[in-house]
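S.K.: Build me a model:
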Amino acid sequence: MDTEAQHTERGSSSEPITGDGEGSRSARSPRPSWPRRLLRRPGTGALAAACVVFLFLLSTFVVQPFLIPSGSMEPTLRVGDRVLVNKLAYRFGAEPRREDMVVFDGTGSFVDEAPRGNPVTGLLRAAGAALGLSEPAETDFVKRVVGVGGDRVVCCDGRGRLSVNGTPVDEPYLMPGDAPSNAPFDVVVPRGTLWVMGDHRSRSSDSRDHLGSPGGGMVPVGKVIGRVDWIGWPFGRWTSFDPSGAFADVPEPGAAHG
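M.R.: Coordinates of the predicted model:
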């Protein structure tokens, strides 16, 4: 049996005929998918590279996505949330305020020094973190500002509340069931530094855990990367953050001490 002849006959009879008598090109060689067609267009590679550069610059100087890697800020921030960090919030003379959620470099306060590793791997990881695609560096942390320079922060009073400059503070953002702190403390925050804590106090390693460290648990204002202003992903959790007014009645340090 001449199978080659059968295949030839079957192929020719099943191909659609175009107006010029030739078989359809799509039947013999499928058209490339739209991403490939797009990439083949002149200038597409340069446009893609420009978009990547633009996103990287935007992330470096204006707004950076930040992947939340732990539950220390629950219920406000959950594991896997991608928040948008406003890097312009503290430019031009502005400084962090009580209740702000901040991302900061904990080198010298929460960790001794940045861990060393493969420079290429580190560069790739940094690029991924800058775009919110991978976990942040091990030296980057997100916490809530509870005390600013000059504040006296004490926990806890007779009703189990934290107080700042002698004024009790009710913290609505705390994880339900959590106490403001299970460990008592009484600190005065040095000028130019911050006292920071997580919202899930029982699961947060924060300023309380570094009282005995060289920095005393205080985060230098200059180490703050930016303020968490929005949850950008997942879309179902998209939200912006406004102050709750928890610290509205707290007097300034000079008024409290003098």
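S.K.: C-alpha only now, for contacts and for neighbours.
M.R.: Fine.
S.K.: Stretch 239-256: end-to-end distance?
M.R.: End-to-end distance of stretch 239-256 (CA to CA, to the nearest Å): 35 Å.
S.K.: If you could redo that for stretch 127-136, that was the one I meant.
M.R.: This stretch, stretch 127-136, spans 10 Å end to end (CA to CA).
S.K.: Proceed likewise with the subsequent sequence, for comparison:
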Amino acid sequence: MDTEAQHTERDLPSTPQPGPERGSRSARFPALAALLEGPWRKAAALFAVCLVFLLLLSHFVLQPFLIPSGSMEPTLKVGDRVLVNKLAYRFGSHPARGDVVVFDGRGSFTDEAPEGNPVGRAVRSAVAALGLTEPAGNVYVKRVVGVGGDRIVCCDKGGRVRVNGTPVTEEYVHPGDAPSQVPFDIVVPDGTLFVLGDHRSRSSDSRDHLGSPGGGMVPVDHVVGRVDWIGWPFGRWSGIGGSGAFARVPAPGGAHG
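M.R.: Here you go, the predicted structure:
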């Protein structure tokens, strides 16, 4: 009898115990759990916070910008990473002659067009905002040569651009380049800018779009910001100031000659 009772007791179903397959993910993947709960978790969180901070800084204050072409040589070279001051024109200031600016060329340099896949655009925008890739094809960097109301004529007998009747000696123009091979005589509409590249023979700028919609003039509200510094490579680390070439140019309406 005792033997039969013992046999019956052993055959009773036991209470199922949770095995590794029924436990938590930590039990199934102990190595992964250790990573997520260890120093890597803190590092990942810190990286995410830094990334968000950099994106916010880039969007509102100071954006890195990769120079994709030689149109601004010798001031800016291909591969330079410059820092664009987005606050330069936010508090009542306006772009001035001689400033190097980054702007959205849609409607002046390029036709307005759909921007494609929004997810891909957002990713590219975020990467470009960190200066890790070239900006979108509608973003340009040029130097302001004329502001609203200016009359700009090229070229005088000395081969110089005249702004409001005053000849301008543009010391920043690429050695060997003429101020322009294309003659023009234009008045810049209010609220817009006339911009040129420093490497005039290799720059597609306002001169090339005089007959386009918008006349090649860049609306002031399309300006992203002012290029104030070269941040990379370290050997070219320097500030980009305005040019004194326009110091003697009178205000619009005060032209002479």
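S.K.: Report the TM-score for the pair.
M.R.: Remark: TM-score between the superposed chains equals 0.83 [TM-score structural alignment, normalised by the length of the second structure]; 223 aligned residues with a CA RMSD of 1.8 Å.
S.K.: Excluding sequence neighbours, find me the nearest residue to residue 231 of the first structure.
M.R.: Leaving out its chain neighbours, the residue that sits closest to residue 231 of the first structure by CA to CA, 6 or more residues apart in numbering is residue 83, at 4.2 Å.
S.K.: Chain neighbours aside, what residue packs nearest to residue 241 of the first structure?
M.R.: residue 229 (5.5 Å).
S.K.: Show me what the helix or strand containing that neighbour is packed against.
M.R.: In the assignment (DSSP states H and E), residue 229 of the first structure maps to strand 224-233. If you count contacts as 3 or more CA pairs under 8 Å, 6 or more residues apart in numbering; DSSP states H and E, strand 224-233 of the first structure packs onto strand 82-86, strand 101-105, strand 239-240.
S.K.: So for residue 174 of the first structure, which of those strands sits nearest?
M.R.: Proximity to residue 174 of the first structure (CA to CA) singles out strand 101-105 among those, at 12.9 Å.
S.K.: Name the residue closest to the centre of the first structure, please.
M.R.: Nearest to the mean C-alpha position of the first structure, counting by CA atoms, centre = their mean, stands residue 66 at 1.8 Å.
S.K.: now that residue, what's its secondary structure?
M.R.: Counting by DSSP: H, G, I helix; E, B strand; the rest coil, the backbone at residue 66 of the first structure sits in strand.
S.K.: Could you list which residues are in contact with it?
M.R.: 82, 83, 84, 85, 129, 130, 131, 132, 135, 136 (CA atoms under 8 Å, 6 or more residues apart in numbering).
S.K.: thinking again about what came up before, please convert the helices and strands packed on strand 224-233 of the first structure to a markdown table, extending it with distance to residue 58 of the first structure.
M.R.: Output for those, formatted as a markdown table (distance: least, CA to CA, whole Å):
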| stretch | distance to residue 58 of the first structure |
| --- | --- |
| strand 82-86 | 11 |
| strand 101-105 | 17 |
| strand 239-240 | 19 |
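S.K.: could you dump those strands to JSON lines with mean neighbour count and distance to residue 207 of the first structure?
M.R.: Below are those laid out as JSON lines (neighbours: other CA atoms under 10 Å; distance: least, CA to CA, whole Å):
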{"stretch": "strand 82-86", "mean neighbour count": "24", "distance to residue 207 of the first structure": "21"}
{"stretch": "strand 101-105", "mean neighbour count": "22", "distance to residue 207 of the first structure": "13"}
{"stretch": "strand 239-240", "mean neighbour count": "12", "distance to residue 207 of the first structure": "25"}
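S.K.: need the helices for the first structure, in chain order.
M.R.: Secondary structure of the first structure (DSSP state H): helices at 3-14, 25-28, 34-40, 44-61, 119-130, 253-257.
S.K.: want to try TSV for those, with distance to residue 100 of the first structure as columns?
M.R.: Listed next are the helices of the first structure as TSV, based on distance: least, CA to CA, whole Å:
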stretch	distance to residue 100 of the first structure
helix 3-14	69
helix 25-28	59
helix 34-40	42
helix 44-61	19
helix 119-130	21
helix 253-257	18
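S.K.: Strands along the second structure, start to end?
M.R.: For the second structure, applying DSSP state E gives strands covering 62-66, 81-85, 100-104, 139-146, 151-154, 161-163, 166-168, 184-187, 192-196, 218-219, 223-232, 238-239.
S.K.: okay if I get those strands as CSV plus distance to residue 249 of the second structure?
M.R.: As requested, those are arranged in CSV below (distance: least, CA to CA, whole Å):
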stretch, distance to residue 249 of the second structure
strand 62-66, 30
strand 81-85, 25
strand 100-104, 18
strand 139-146, 10
strand 151-154, 11
strand 161-163, 6
strand 166-168, 6
strand 184-187, 15
strand 192-196, 15
strand 218-219, 21
strand 223-232, 21
strand 238-239, 24
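S.K.: coming back round to it: tell me which of the helices and strands packed on strand 224-233 of the first structure sits nearest to residue 181 of the first structure.
M.R.: Nearest of these (CA to CA): strand 101-105, 18.1 Å.
S.K.: how far is that closest one from where the chain is centred?
M.R.: 9 Å (CA atoms, centre = their mean, to the nearest Å).
S.K.: for it, packing partners?
M.R.: Against strand 101-105 of the first structure (3+ CA pairs under 8 Å, 6+ apart) you get strand 140-147, strand 224-233.
S.K.: after superposition, how close is that strand to the second structure?
M.R.: Taking mean CA distance after the TM-score superposition for the first structure, the mean distance separating strand 101-105 of the first structure from the aligned residues in the second structure is 0.3 Å.
S.K.: Could you point out which of the helices of the first structure sits nearest residue 196 of the first structure?
M.R.: helix 253-257 (16.9 Å).
S.K.: Other residues contacting that closest one?
M.R.: 150, 151, 152, 165, 166.
S.K.: And for stretch 117-125 of the second structure?
M.R.: Contacts for stretch 117-125 of the second structure (CA under 8 Å, 6+ apart): 115, 135, 136.
S.K.: Repeat that for stretch 53-65 of the first structure.
M.R.: Taking CA under 8 Å, 6+ apart as the rule, stretch 53-65 of the first structure contacts 82-88, 127, 129-132, 232.
S.K.: and if we set it to 10 Å?
M.R.: Stretch 53-65 of the first structure is contacted by residues 47-52, 66, 81-89, 127-134, 136, 225-233 when judged by CA atoms under 10 Å, 6 or more residues apart in numbering.
S.K.: Buried only: go through the residues you listed for me.
M.R.: 66, 81-87, 89, 127-132, 134, 136, 225-233 (16 or more other CA atoms under 10 Å).
S.K.: coming back round to it: just so I know, which of the helices and strands packed on strand 224-233 of the first structure lies nearest residue 178 of the first structure?
M.R.: Of those, nearest to residue 178 of the first structure by CA to CA is strand 101-105, at 18.5 Å.
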